[in-house]
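Asks: Predicted model and sequence follow; I will ask about them next.
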Amino acid sequence: MSRLDLPPIGLGTSGNDDFEECAATVETALDLGYRHVDTAQMYDNEAAVGEGIRRSDVDREAVTIATKIHPDNLAYEDVLETAAESLDQLGVDTVDLLYVHWPISAYDPPETLRAFDELLEEGLVDHVGVSNFTPSLLEEARQLLDAPIAANQVECHPLLPQQELRAHAHEHGYELVGYSPLGQGELLEEPILTEIAGEYDATPAQVALSWAIARGVTPIPKGRGDHLRENLGATELDLRATDVARIDELGERTRFVDPDAAPWSESQ
């Protein structure tokens, strides 16, 4: 199996659950140059994402489509059944990357991951991924899976830089995909990002995304309208190493997606 090689930036679609708006956003993003689209059963927009891909002039084979199994659907039989439903919703024969969305609820490592291996063997999935996994959960999954872990998707941005997970991904040769790479918009007001953006004639969003790319993370920002082009422009922004280091020195640490059931929660 070939290693998953993601484009430097992808399109996140969480929260974009209006069918027409989501389809149009995906179509526009692909026409602008995006080649990685991320969705999930939880987002209730797989059909719209699939429609946007079909509307675009970009060939399906050129697009990395990623989706995720809902935590409530992680029992063995449910993984197999709902993965087939996701492919049907997307209108594709195979999905490039299928994630365990959260290791909670119905997640049963041996049974859940056995189903993912079977989907890969059957050719319905090209790569297996996990999302919101801690280092210990990653090690457990690596031991149980026959397939290599191709990606771990986690919240990642300058206020939550995920050094340990970045190092783990680098050591074991898989992609670290960063959701909420703009800190749900909070980073756009961060003074150091604003200052650096001014030095490059860029935007704070572009600086945050360029930081992620420089740190080996594939950001998947949500975006609509003009923000699609703005975010994509981060791939052309080459931050100096000294500026990447200035961003690294931010002392504040904030996690914006932090449900009570999360595997890193003290209550777990």
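Replies: In hand now; what should we look at?

Asks: rest of the way, CA atoms for contacts and neighbours
Replies: Noted.

Asks: Tell me the spacing between the nearest residue to Arg246 once chain neighbours are set aside and His127.
Replies: Among residues not flanking Arg246 along the chain, Ile192 sits closest, at 7.9 Å (C-alpha to C-alpha, 6 or more residues apart in numbering). Between Ile192 and His127 the computed distance is 37 Å (C-alpha to C-alpha, to the nearest Å).

Asks: Ok, Ala66 next?
Replies: 9 Å.

Asks: How about Gly178?
Replies: For Gly178, the distance to His127 - C-alpha to C-alpha - is 17 Å.

Asks: The two: who's more crowded?
Replies: Taking neighbours as other C-alpha atoms under 10 Å, Gly178 and His127 compare with Gly178 leading, 28 against 25.

Asks: Using the three-state scheme, assign that one.
Replies: strand (DSSP: H, G, I helix; E, B strand; the rest coil).

Asks: Now the closest residue to Pro109 other than its chain neighbours: which helix or strand?
Replies: Nearest non-adjacent residue to Pro109, counting by C-alpha to C-alpha, 6+ apart: Ala141, 6.9 Å away. Here Ala141 sits within helix 135-144, counting by DSSP states H and E.

Asks: try it against this one:
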Amino acid sequence: MTIHIPEVLLNDGVKAPAIGFGTAWIRGAKGVESLKTAMNLGYRLIDSAFNYENEGVVGEAVRKSGVPREELFITSKLPGRHHKYDEAVKTIEESLYRAGLDYYDLYLIHWPNPKVNLYVEAWQALIDARKKGLIRSIGVSNFLPEHLERLIQETGVVPSMNQIELHPFYNQAEQRANHLTHGIVTESWSPLGRGKELLEHEHLRAIAETHGKSVSQIVLRWHVQLGAIPIPRSQSKEHQQENIDIFSFELSKEEMKAICDIPTTGPLWDQDPAVYEEF
């Protein structure tokens, strides 16, 4: 059964699905089949990246899925080593050639790489690529408030989305509040956080039992009610189905607060956007 997914209006007028499908480490023929299954279940936002080395897999799945291209919302990301303007332009074009697509619905700068200090230049390349019709909407990933402010001040163009690590053990309240002031939609990578630790958390399990849902469904519903777009990843059809089936129930204010009050343990990996340099 295909599940209908609500849409979120971005600040540039483009609409994005309220939940997506992450593709990191999904490659090859098995990856194509996994993506086809996800699309047939109802996933429409497919998140990829140049550095995932699977844009070709995504494009092949789009062609084989039977889902009309205009119904899909395909994302990719610019890698850190190609932030120079001319290189960024060529990389966006190469991303499209790899996937065999005419356009991306969303294209992000994967990391700011502040030491290299070329992210404004890269942002201008995305702005120009959008003008050419290569991209419908442009955003960033892992950008801190100071990086966002600089982009806006120097180009006058506000990102439509910022994809950040977000889960109950790292709820990023201040970052999300900053997004809200600029009308930037938050997208959540690693939305299910610390795997087994999260699935066995007593407060989350209690809420799940109340609703007759899994812990994963509770956490993904929490993201949606925060106004964030989660992009869980799974190659299992059962888990894909479970993860997308989160629009038939609602968490109470008390349940939302209980999840937000889970003590933060910080990011999953040592990747501080203030200093981290992606290749």
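Replies: Here it is on my side, so go on. It should be emphasised that the depicted structure is a prediction, and the values quoted were computed from it without experimental measurement.

Asks: which residues do Ala66 and His127 of the first structure both contact?
Replies: 96-98 (C-alpha atoms under 8 Å, 6 or more residues apart in numbering).

Asks: residues of stretch 192-203 of the second structure that come out buried?
Replies: 192-194, 198-199 (16 or more other C-alpha atoms under 10 Å).

Asks: same check, this time on stretch 35-49 of the second structure
Replies: Per 16+ other C-alpha under 10 Å, stretch 35-49 of the second structure contains these buried residues: 35-39, 41-49.

Asks: mind giving me CSV with the residues you listed and columns for distance to Pro145 of the second structure and secondary structure?
Replies: Listed next are the buried residues of stretch 35-49 of the second structure as CSV, based on distance: C-alpha to C-alpha, whole Å; DSSP: H, G, I helix; E, B strand; the rest coil:
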residue, distance to Pro145 of the second structure, secondary structure
Leu35, 33, helix
Lys36, 36, helix
Thr37, 37, helix
Ala38, 33, helix
Met39, 34, helix
Leu41, 36, helix
Gly42, 33, coil
Tyr43, 30, coil
Arg44, 29, coil
Leu45, 25, strand
Ile46, 26, strand
Asp47, 23, strand
Ser48, 24, coil
Ala49, 22, coil
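
Asks: Nearest to Asn11 of the second structure, out of those: which one, please.
Replies: Leu45 (17.3 Å; C-alpha to C-alpha).

Asks: ok, that closest one - contacts?
Replies: By C-alpha under 8 Å, 6+ apart, the neighbours of Leu45 of the second structure are 16-17, 19-21, 72-75.

Asks: Show me what it aligns to in the first structure.
Replies: Residue correspondence to the first structure (TM-score structural alignment): Leu45 of the second structure is matched to His36.

Asks: quick one: that match from Leu120 of the first structure, how far?
Replies: 19 Å.

Asks: ok, back up a step: please render the buried residues of stretch 192-203 of the second structure as CSV that adds secondary structure to the earlier fields.
Replies: Converted to CSV, those look like this (three-state DSSP):
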residue, secondary structure
Leu192, coil
Gly193, coil
Arg194, coil
Leu198, helix
Leu199, helix
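
Asks: biggest separation within the residues you listed, which pair?
Replies: Checking those with C-alpha to C-alpha, the most distant pair is Gly193 and Leu199, at 9.4 Å.

Asks: how many other residues sit next to the residue nearest to Thr28 of the first structure when sequence neighbours are not counted?
Replies: Spatial nearest neighbour of Thr28 of the first structure, chain neighbours left out: Ser56 (7.5 Å); criterion: C-alpha to C-alpha, 6+ apart. By other C-alpha under 10 Å, 17 other residues sit near Ser56 of the first structure.

Asks: After alignment, which residue of the second structure pairs with Ser56 of the first structure?
Replies: By TM-score structural alignment, Ser56 of the first structure lines up with Ser65.

Asks: does that match really touch Lys36, like I thought?
Replies: Yes - with contacts defined as C-alpha atoms under 8 Å, Ser65 of the second structure counts as touching Lys36 at a distance of 5.0 Å.

Asks: rewinding a little: what about the helix holding Ala141 of the first structure, how far off from the second structure?
Replies: Here helix 135-144 of the first structure, set against the second structure after superposition, deviates by a mean of 1.0 Å using mean C-alpha distance after the TM-score superposition for the first structure.

Asks: in the second structure, what residues pair with the following helix or strand past that helix?
Replies: Reading on from helix 135-144 of the first structure to the C-terminus, the next helix or strand found by DSSP H and E is strand 149-155. The counterpart of strand 149-155 of the first structure in the second structure, counting by TM-score structural alignment, spans residues 159-165.

Asks: Just put the buried residues of stretch 35-49 of the second structure in JSON lines and tack on distance to Glu165 of the second structure.
Replies: Shown next, in JSON lines, are the buried residues of stretch 35-49 of the second structure (distance: C-alpha to C-alpha, whole Å):
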{"residue": "Leu35", "distance to Glu165 of the second structure": "22"}
{"residue": "Lys36", "distance to Glu165 of the second structure": "26"}
{"residue": "Thr37", "distance to Glu165 of the second structure": "25"}
{"residue": "Ala38", "distance to Glu165 of the second structure": "22"}
{"residue": "Met39", "distance to Glu165 of the second structure": "24"}
{"residue": "Leu41", "distance to Glu165 of the second structure": "25"}
{"residue": "Gly42", "distance to Glu165 of the second structure": "24"}
{"residue": "Tyr43", "distance to Glu165 of the second structure": "20"}
{"residue": "Arg44", "distance to Glu165 of the second structure": "21"}
{"residue": "Leu45", "distance to Glu165 of the second structure": "18"}
{"residue": "Ile46", "distance to Glu165 of the second structure": "17"}
{"residue": "Asp47", "distance to Glu165 of the second structure": "14"}
{"residue": "Ser48", "distance to Glu165 of the second structure": "15"}
{"residue": "Ala49", "distance to Glu165 of the second structure": "16"}
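
Asks: so which two of the residues you listed are the farthest from each other?
Replies: Leu41 and Ala49 (22.3 Å).

Asks: where along the stretch 51-200 of the second structure do the strands fall?
Replies: Counting by DSSP state E, counting those that start in this stretch, the stretch 51-200 of the second structure has strands at residues 73-78, 104-109, 135-141, 161-165, 185-189.

Asks: ok, residues contacting the last one?
Replies: The list of residues contacting strand 185-189 of the second structure from outside it, by C-alpha under 8 Å, 6+ apart, reads 10, 22, 160-167, 176, 179, 223, 227-232.

Asks: Alright, calling it a day.
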